[in-house]
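> Quick check, what structure comes out for this input:
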Amino acid sequence: MLKKKISIIGVPSDYGQRRRGVDMGPSAIRYADIIERLTTLGYEVVDEGDIQFKRGNQVIEQNNKLLNLNEIIEVSNHLANKVQDVIDSDSFPLVLGGDHSIAIGTLAGLGKYYKNLGVIWYDAHADLNTPDTTPSGNIHGMPLAVSLGLGNDKLTMINGYTPKIKPENVIIIGARSVDEGERELIKKLGIKVYSMHEIDRLGMTKVIEDAIAYLRNQQVDGVHLSLDLDALDPLYTPGVGTPVPGGITYRESHLAMEMLEEAQIITSAEFVEVNPILDERNKTADAAVALMGSLFGEKLV
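Model prediction:
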């Protein structure tokens, strides 16, 4: 948005959860013509390809609070380095997941560059679990906590430092499935959350206006958008691993992206949890690409 060059980074990782297929998310999004859409808007688009890491079967370890830990560390390190390379080339990092555990690597790369990074976490879930609070052991429920410096040291120290972000610079939008441990952490850290209750009550226009004003007041030096497609109601995005009814509408999401584009505050973005195996005729990937279009300036008229 603030740069006319966009670098697309695919992260075909499904290690953060148990359901297979989300590793095909980057391919589905490319198939939905993301490169052509952004090029039409006047951007120079560079497809950096997919992050390369050793692929294999998911290493699901029962009774483990950190499933596939070593694999996620590998993916995160590769992604952090790639994000830094993209920023060094004066390009906008657009990361395509993969499950939401990839945000660990994205934020590890961004945090080396931005010293007061703001984060908009557009998601049905808070992703603030730690090994002590997780009900599943799935690391895709932990990336925000990890990036705040909470949890396993091997994860929090990705890229050699911790924390990557500050709790006062985080805004969660769309939450409607939050675990008890996450609720306690939100209150303890004072994280700003717009749940579906606030969205219904205030309207998306007010929510995004407040979010933009809040981040500007925090004097952030960049804003990362981490958008999980399960933030939207499953009616619009059926191809996600953890759908939660009662979500944000398709039109509300477009409005949010349009307002963020008008504010010119987003400096990096990732779109995650597109699972073609669970999808209906690539509907979720199409929605992701349409939202990216709005984020990067596409207008209805």
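
> can we go C-alpha only for contacts and neighbour counts from here?
Noted.

> Just give the nearest non-adjacent residue to residue 219, would you?
With Cα to Cα, 6 or more residues apart in numbering as the criterion, residue 219 has its nearest non-adjacent residue at 7.7 Å, and that residue is residue 116.

> burial of that neighbour, as a residue count?
Neighbourhood size, residue 116 [other Cα atoms under 10 Å]: 17.

> again with the one 3 residues further on
Neighbourhood size, residue 119 [other Cα under 10 Å]: 26.

> A helix includes it, no?
No: Residue 119: not assigned to a helix; according to DSSP: H, G, I helix; E, B strand; the rest coil it is strand.

> before we move on, back to that, give the contact list for the residue nearest to residue 219.
By Cα atoms under 8 Å, 6 or more residues apart in numbering, residue 116 lies in contact with 165-166, 169, 219-222.

> cool, and residue 191?
167-172.

> pretty sure residue 4 is touching residue 44, no?
Yes: counting by Cα atoms under 8 Å, residue 44 is a contact partner of residue 4 at 6.2 Å.

> Quick check: residue 238 touching residue 276?
No: with contact defined as Cα under 8 Å, residue 238 does not reach residue 276; the gap is 9.4 Å.

> okay, and the common contacts of the two?
Common neighbours of residue 238 and residue 276 (Cα under 8 Å, 6+ apart) are residue 284.

> Are we agreed that residue 267 is in a helix?
No: in this structure, residue 267 is strand, not part of a helix, as judged by three-state DSSP.

> And this one, please, so the two structures can be compared:
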Amino acid sequence: MNQPVSLIGAPTDVGAGTRGSSMGPEALRVANIGPVLASHDLDVADRGNLSGPPNPNLPPVDGYRHLAEVQAWNIAVHDAVYAELALGRRPILLGGDHCLGIGSISAVARYCREQNRKLRILWLDAHADFNTQTLTPSGNLHGMPVACLCGHGPKELVEIGGHVPAISPKWVRQIGIRSVDQGEKRFVHEMDLEVFDMRYIDEMGMRHTMEIALATLDANTHLHVSFDVDFLDAEVAPGVGTTVRGGPTYREAQLCMEMIADTGRLGSLDVMELNPALDVRNKTAEVAVDLIESLFGKSTLMRTRP
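Sure thing, here's the model as predicted:
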């Protein structure tokens, strides 16, 4: 039996500009994420949904929208993800908007520090999510989680997990990026974040991209994947609040997931920004579950499980 898996729902869109990603966990369940993973000889426990404050839908205050609510949700996520890791299980966080990556990844980083393990984070997204209070055009905190995790953000968020910064930018590989604000772009270069944008993928191919992104993983490395569904091209995944044309095709995304699975190192997963209110007959949730199945070893006859 493979390492057991725990599903944790975080039904909030408190960090987003568009309402609706709060319904993401249920859409993934409707698309049978639990039974699909269980069909791969996985012990799957659905822990249900976390609870937190509702979305007040207010304008930004001092450059941040809904900071207190985002903090509360991320503390709940941190505690739930850390608890599953401590039980020896693999947490899968069902979002919700991508601000929740702060709680999820700070929990994984805390666990890795305590276990003396290295951490590698694959951030699959159309956006770098490296905005700050002064750079953000909107104040929406789902555009800031990577910056917060690297120590650049409000005290209420950067201190979740008890270590500032929670992670080093050197642990992150961003894949599929194609929408970055001007000031954010300068900050990404300044912090030396490793980004494989769509031009890189177009020129070098997904296989080469993933070989580099996964290079130097070893038995002591915990691999965390933060999968924003808008990573995918909008034709493949219309059900997201911030669609950006020109993302990876279905086949490129499948290759990406299969190469991650081949490492045998996947230790935790976020599935973020699925917005059923903008979807077509739950198509995007079904595509997401299909790709997650590949992350956990779905294989054609040509591939045997490593």
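
> what's the TM between chain one and chain two?
Overlay of the two chains. TM-score (TM-score structural alignment, normalised by the length of structure 1): 0.95; 297 aligned residues with a Cα RMSD of 1.5 Å.

> Identify the residue nearest the equivalent of residue 169 of structure 2 over in structure 1 in space, chain neighbours excluded?
Counting by TM-score structural alignment, residue 169 of structure 2 corresponds to residue 167 in structure 1. Once flanking residues are discounted, residue 167 of structure 1 sits nearest to residue 191: 5.7 Å by Cα to Cα, 6+ apart.

> Tell me which residue of structure 2 lines up with the one you found.
Residue 191 of structure 1 maps onto residue 193 in structure 2, by TM-score structural alignment.

> can you pull the contacts of the aligned residue in structure 2 for residue 155 of structure 1?
Mapped onto structure 2 by TM-score structural alignment, residue 155 of structure 1 lines up with residue 157. By Cα under 8 Å, 6+ apart, residue 157 of structure 2 lies in contact with 71, 74, 102, 148.

> Out of those, flag the one nearest to residue 27 of structure 2.
Taking Cα to Cα as the measure, residue 27 of structure 2 sits nearest to residue 74 out of those, at 21.0 Å.

> and residue 93 of structure 2, what helix or strand is that in?
strand 90-95 (DSSP states H and E).

> which residue numbers in structure 1 go with that strand?
Taking TM-score structural alignment, strand 90-95 of structure 2 hits residues 92-97 over in structure 1.

> can you tell me the mean distance of that stretch from structure 2 after alignment?
When structure 2 is overlaid, stretch 92-97 of structure 1 sits 0.6 Å from its aligned residues on average, using mean Cα distance after the TM-score superposition for structure 1.

> what distance separates that stretch from the centre of its chain?
9 Å (Cα atoms, centre = their mean, to the nearest Å).

> relative orientation of the helix or strand following the strand holding residue 93 of structure 2 and strand 90-95 in degrees?
Where DSSP H and E defines the elements, the next helix or strand beyond strand 90-95 of structure 2 is helix 101-115. Relative orientation of helix 101-115 of structure 2 versus strand 90-95 (axes from the mean of the first three to the mean of the last three Cα atoms, to 10 degrees): 170 degrees.

> same for helix 101-115 of structure 2, what does it pack against?
On a contact count with 3 or more Cα pairs under 8 Å, 6 or more residues apart in numbering; DSSP states H and E, helix 101-115 of structure 2 meets helix 67-86, strand 118-124, helix 145-149, strand 221-228, strand 266-272.

> Contacts only, for the alignment partner in structure 2 of residue 132 of structure 1.
When structure 2 is aligned by TM-score structural alignment, residue 132 of structure 1 is paired with residue 134. With contact set as Cα under 8 Å, 6+ apart, residue 134 of structure 2 has these partners: residue 63.

> just to revisit the earlier point, for the contacts of residue 157 of structure 2, which one is nearest residue 58 of structure 2?
residue 71 (15.5 Å).

> Assess the claim that the closest one and residue 156 are in contact.
Yes: the pair residue 71 of structure 2 / residue 156 is scored as a contact, 6.3 Å apart, by Cα under 8 Å.

> higher neighbour count, those two?
Per other Cα under 10 Å, whichever of residue 71 of structure 2 and residue 156 has more neighbours is residue 71, with 24 against 15.

> Which residue in structure 1 aligns with the more buried one?
Going residue by residue (TM-score structural alignment), residue 71 of structure 2 aligns to residue 73.

> Skipping adjacent residues, who's closest to its match in space?
residue 155 (6.5 Å).

> Surely the one you found is in a strand?
No: counting by three-state DSSP, residue 155 of structure 1 is not part of a strand but helix.

> Enumerate every residue touching residue 235 of structure 2.
So residue 235 of structure 2 contacts residue 245 (Cα under 8 Å, 6+ apart).

> distance of it from residue 252 of structure 2?
As for residue 235 of structure 2, its distance to residue 252 of structure 2 is 14 Å (criterion: Cα to Cα, to the nearest Å).

> secondary structure class for residue 128 of structure 1?
Residue 128 of structure 1 ends up coil, using three-state DSSP.

> Verify the stated contact: residue 173 of structure 2 with residue 213.
Yes: contact criterion Cα under 8 Å: residue 173 of structure 2 and residue 213 qualify, at 6.0 Å.

> Pull up the overlap in contacts between those two.
Taking Cα under 8 Å, 6+ apart as the contact criterion, the common neighbours of residue 173 of structure 2 and residue 213 are residue 122.

> Tell me how many other residues crowd the nearest residue to residue 165 of structure 1 once chain neighbours are set aside.
Spatial nearest neighbour of residue 165 of structure 1, excluding adjacent residues (Cα to Cα, 6+ apart): residue 148 at 5.5 Å. Counted with other Cα under 10 Å, the neighbours of residue 148 of structure 1 add up to 18.

> for residue 202 of structure 1, same thing?
12.

> And it, what's its match in structure 2?
Match for residue 202 of structure 1 (TM-score structural alignment): residue 204.

> in which helix or strand would I find its match?
Using DSSP H and E, residue 204 of structure 2 falls in helix 198-213.

> I would like the residues contacting that helix, please.
122, 173, 175-178, 196, 246-248, 252, 255-256, 259-260.

> Report the buried residues of that helix.
Residues of helix 198-213 of structure 2 classed as buried: 198, 200-201, 206, 209-210, 213 (neighbour count, 16 or more other Cα atoms under 10 Å).

> Same question for stretch 294-301 of structure 1.
Buried-residue list, stretch 294-301 of structure 1, by 16+ other Cα under 10 Å: 294-298.

> what's next to that stretch, contact-wise?
1, 38, 41, 254, 257-258, 260-262.

> for stretch 80-93 of structure 1, same thing?
1-9, 51, 105-110, 112-113, 159, 267-269.

> Please consider this matter closed, and thank you.
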